[in-house]
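[1] Predicted model and sequence follow; I will ask about them next.
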Amino acid sequence: MAEEVLENCRIQLRDGLTEAVIKSLLDDLRAENVLGTEEIEEILQKTKTRTDQARDLIDSVKRKGRKASEILLKCLEKRDEHLYKSLNIDRHLAIQETGATSSHIPITTDKPKTTDDVYKMDSNPRGLCLIINNKNFENPKRERKGSQKDVDSLGKLFKKLGFLVEIKEDQTASEIKQLMIDYSKDARHADCFVCCVMSHGDETGVEGYDEQTCPLNDITSPFDGDNCTSLIGKPKVFFIQACRGHEMQSKVLVADGSSSSRIQKSGEISYSIAKDSDFLIAMSTVYGYLSIRDSYNGSWFIQSLCKHLEEGSTRDQDILSILTKVNNEVSRKEGIIKINNDEIDAKMTPQPSFSLTKLLVFRAPKAAASK
């Protein structure tokens, strides 16, 4: 029975359901007349944590019996196919229909099965996390209000994840370029390098304090295999919060339902890789469009990234799965901004690109995770 499947997968569902998916499921259950308005409001009380909301959602539906539980599982497959498949829901349902027991069937997770599938992430510190925040500019009217919120969120998160965090503020374009060269030669590199750059920007790159542009290639290329041998085979991660043009993305309505050559050297097997391997560059918006930042709460992209990365790191989720959730959440956000005294709808979608060769999973050191 479907309600028994919910019970068997209860803990994994409780831990795996995100806030966005919970709200979508509640909308579905309201439309299917499974839950009423008062029941949904009770689940979504502001004082409840995400875990409490997920637990109450599962229990409320399970109490209503088989049909309600079947509807929830069907909606889950639509709203979070990755979670649905990772829990082997179809297999559990099939076993229940045959009358067999599922109590001893292992529930799969999204954890990588072998160390060959995932980048090493156990040094302490994990590596360097450089945060560059350009808040003030030569033209004081271009101050990036709210950017300190992003700095605080990123700094707190990556310290928790075991990185040595260093913050640089109000850098010129040439200073940003030189910082990248200097950090590429840093002797403290370990398992991973993370760089967060937050500024104004356009189609060609990000702006310095002096309102000159630093091309994206000048930020990333110092860390390729030719220029930074200490990070060969290790992930280089760049989060870029900046506009990439002057257009605003339009709104559309969505209807429900919708290897390398091996060589021998000194008796050991090694292999060569392309110099641009192992990069992840996550841009806050797509080419040609504006990136949205709230003057009080920080930028849409960075705040969503910090939330989902913190949650995902506790469940061994890889960074691309996490960024997919970020894309989903940010693309659903709506706001109003003023451009030339005109109020327009604010919409955006982040855009990651990568040449990663393994799964990248950020894990907090055990001592930090237990605090």
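    Nice, thanks for sending it over.
[2] From now on I want contacts and neighbour counts done on CA atoms only, so please keep to that.
    OK.
[3] check contacts around Asp318.
    Asp318 makes contacts with 312, 359-362, as judged by Cα atoms under 8 Å, 6 or more residues apart in numbering.
[4] ugh, wrong one, I meant Phe354
    278-281.
[5] Pull out the buried residues from stretch 327-344.
    Buried residues in stretch 327-344, defined by neighbour count with 16 or more other Cα atoms under 10 Å: 327-331, 337.
[6] ok, so of these, who is nearest Ala20?
    Proximity of the buried residues of stretch 327-344 to Ala20 (Cα to Cα) peaks at Glu329, which lies at 6.7 Å.
[7] What sits closest to that closest one if chain neighbours are left out?
    Ala20 (6.7 Å; Cα to Cα, 6 or more residues apart in numbering).
[8] and here's the other structure:
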Amino acid sequence: MAVAALTGVRTGFVDNVSKPVIKQLLDDLVEGGVLNDGESESVREDNGTRADMARDLIDIVRKKGDKASSKMITYIQRRDSSLYEKLGLLDNQPAPEPLEQEPSKQEPPKQEEWSDTLKHTTEQFWRGKLRDNSIYPVTKEAFKNRVALLITNIKFTDATLNRNGAEKDQENMEKLLSALGYEVVKYTNLTGKEINEALIEFSKHPKLKETDSVVVVIMSHGKLGAVLGVDYKKTLSNTEKQDEFPIDNIYKQLGPEKCRALLDKPKIIIIQACRGEKAGAVLVSDSTKQDLVCDDVKQPSPSLPAEEEGLEDDTLRCVHKEKDFICLLSCTPDTVSYRQRDHGSILIQYIVQVFNTFAHEDDIEELFRKVMHRFEDFKTQNKRQMPTKDRCTLIRRFYFFPGL
């Protein structure tokens, strides 16, 4: 019996378990439903020494019976296999049933299993992360002060560049961001200069001092390193300057040098725009016969060989000037991203699916990975697209804790 097994190793457990393992076991037991938050807090705060914490913990669990004791034995095996062997639990107890695979390690479900609405995290899950120094802190007060910037270019001065279907992207992202607790500052149809001005204004938003994070979403046509403004022209005279917004400006305006309010806070960037700059490209418009179009004004002719593009060089950046960022770009360098006229961009559709289904239990990097994995299913004739995580300087894990 599991209770007898724990009772038999009580002294050895008290003498040998480390304090970090005790804390991990407490988190496991809370998430596993063995302990409640009050019992966990009592073990942490009402005992002055490591040994007292260990003694209190094992006694509480033993009194809850075989099922609780069996779970604790399983958690000990997972958290400290050498302690598990030293205590002789393998000899005193049948091999514990394997733990269910952690949600963050699971592959995304099939398409029909995606959630249509955002799942909420539990109070228990949030409290279990509060004392973990490897996670960015999220308090209920900070959650109430979240703010996000959403910029969508749909209609261009040159009507042949209009992004039909992007209205759906704007609607979907605004709904998702609001559900995640963010006040959405929304702009539509901006020039490159106006995008920059909107970003500067956003960097002064009064809620940034109290928020735990920000999200910036920009959706437009694009090229490598830039998002295109609505006044972009296919051809320019010698005296004209092209209407573009350098993506690098996001890092400059929201970095610690110009935005102290966001120091040490996650800054999540999502860019839905192509990154192709091919010589000999042809202009692409949203033909009424096309259900799938790309978000670049340039697309290589299939008869021309691909040209290599240089990678962006991050080696000269100082860490203290750029930290706590993560960016998801809709495609790899030198490639295009696609948009459906009726449903919007493929990237935004997949982000909504993944976030609705997993944001309640996965951190942002795992969410982005699952979005990328989702593109394994995107295979339309000879078209492929792969999003890219870029310039990630997160030093901890960030959870949205939706519904907090």
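    Cool, the structure landed. Fair warning: this is a prediction, and the values are worked out from it, not measured in the lab.
[9] Show only the entries of the contacts of Phe354 of the first structure found in strands.
    279-281 (DSSP state E).
[10] In three-state terms, label the residue nearest to Arg144 of the first structure when sequence neighbours are not counted for me.
    Leaving aside its sequence neighbours, Arg144 of the first structure sits nearest to Lys135 (Cα to Cα, 6+ apart; 4.8 Å). Following DSSP: H, G, I helix; E, B strand; the rest coil, the label given to Lys135 of the first structure is coil.
[11] The alignment partner in the second structure of Lys135 of the first structure: how many residues sit nearby?
    Using TM-score structural alignment as the criterion, Lys135 of the first structure maps onto Ile154 of the second structure. By other Cα atoms under 10 Å, the residues close to Ile154 of the second structure number 22.
[12] next one: the one 5 residues further on
    Other residues near Ala159 of the second structure come to 12 when the count uses other Cα under 10 Å.
[13] Check the one 5 residues further on too.
    When neighbours are counted by other Cα under 10 Å, Asn164 of the second structure registers 20.
[14] do the same with Gly192 of the second structure
    Quick note: Gly192 of the second structure (other Cα under 10 Å) scores 21 neighbours.
[15] so what corresponds to Glu310 of the first structure in the second structure?
    Glu310 of the first structure maps onto Asn356 in the second structure, by TM-score structural alignment.
[16] The strand or helix carrying its match against the first structure, how far on average?
    Element membership for Asn356 of the second structure (DSSP states H and E) is helix 346-358. Taking mean Cα distance after the TM-score superposition for the first structure, the mean distance separating helix 346-358 of the second structure from the aligned residues in the first structure is 1.1 Å.
[17] In terms of secondary structure, what does that helix contact?
    helix 166-179, strand 338-340, helix 364-374 (3 or more Cα pairs under 8 Å, 6 or more residues apart in numbering; DSSP states H and E).
[18] In space, what's closest to the spatially most central residue of the second structure - neighbours in sequence excluded?
    Most central in the second structure under Cα atoms, centre = their mean is Ile364, positioned 1.9 Å from the mean C-alpha point. Excluding the flanking residues, the one nearest Ile364 of the second structure by Cα to Cα, 6+ apart is Phe398, at 5.8 Å.
[19] need the contact list for that neighbour.
    Contacts of Phe398 of the second structure by Cα under 8 Å, 6+ apart are 135-136, 266, 363-365.
[20] how about 7 Å then?
    Residues near Phe398 of the second structure by Cα atoms under 7 Å, 6 or more residues apart in numbering: 135-136, 363-364.
[21] quick one: which of the residues you listed is nearest to Thr332 of the second structure?
    Ile364 (19.3 Å).
[22] My guess is that closest one contacts Tyr399. True?
    Yes - with contacts counted by Cα atoms under 7 Å, Ile364 of the second structure reaches Tyr399, the gap being 6.3 Å.
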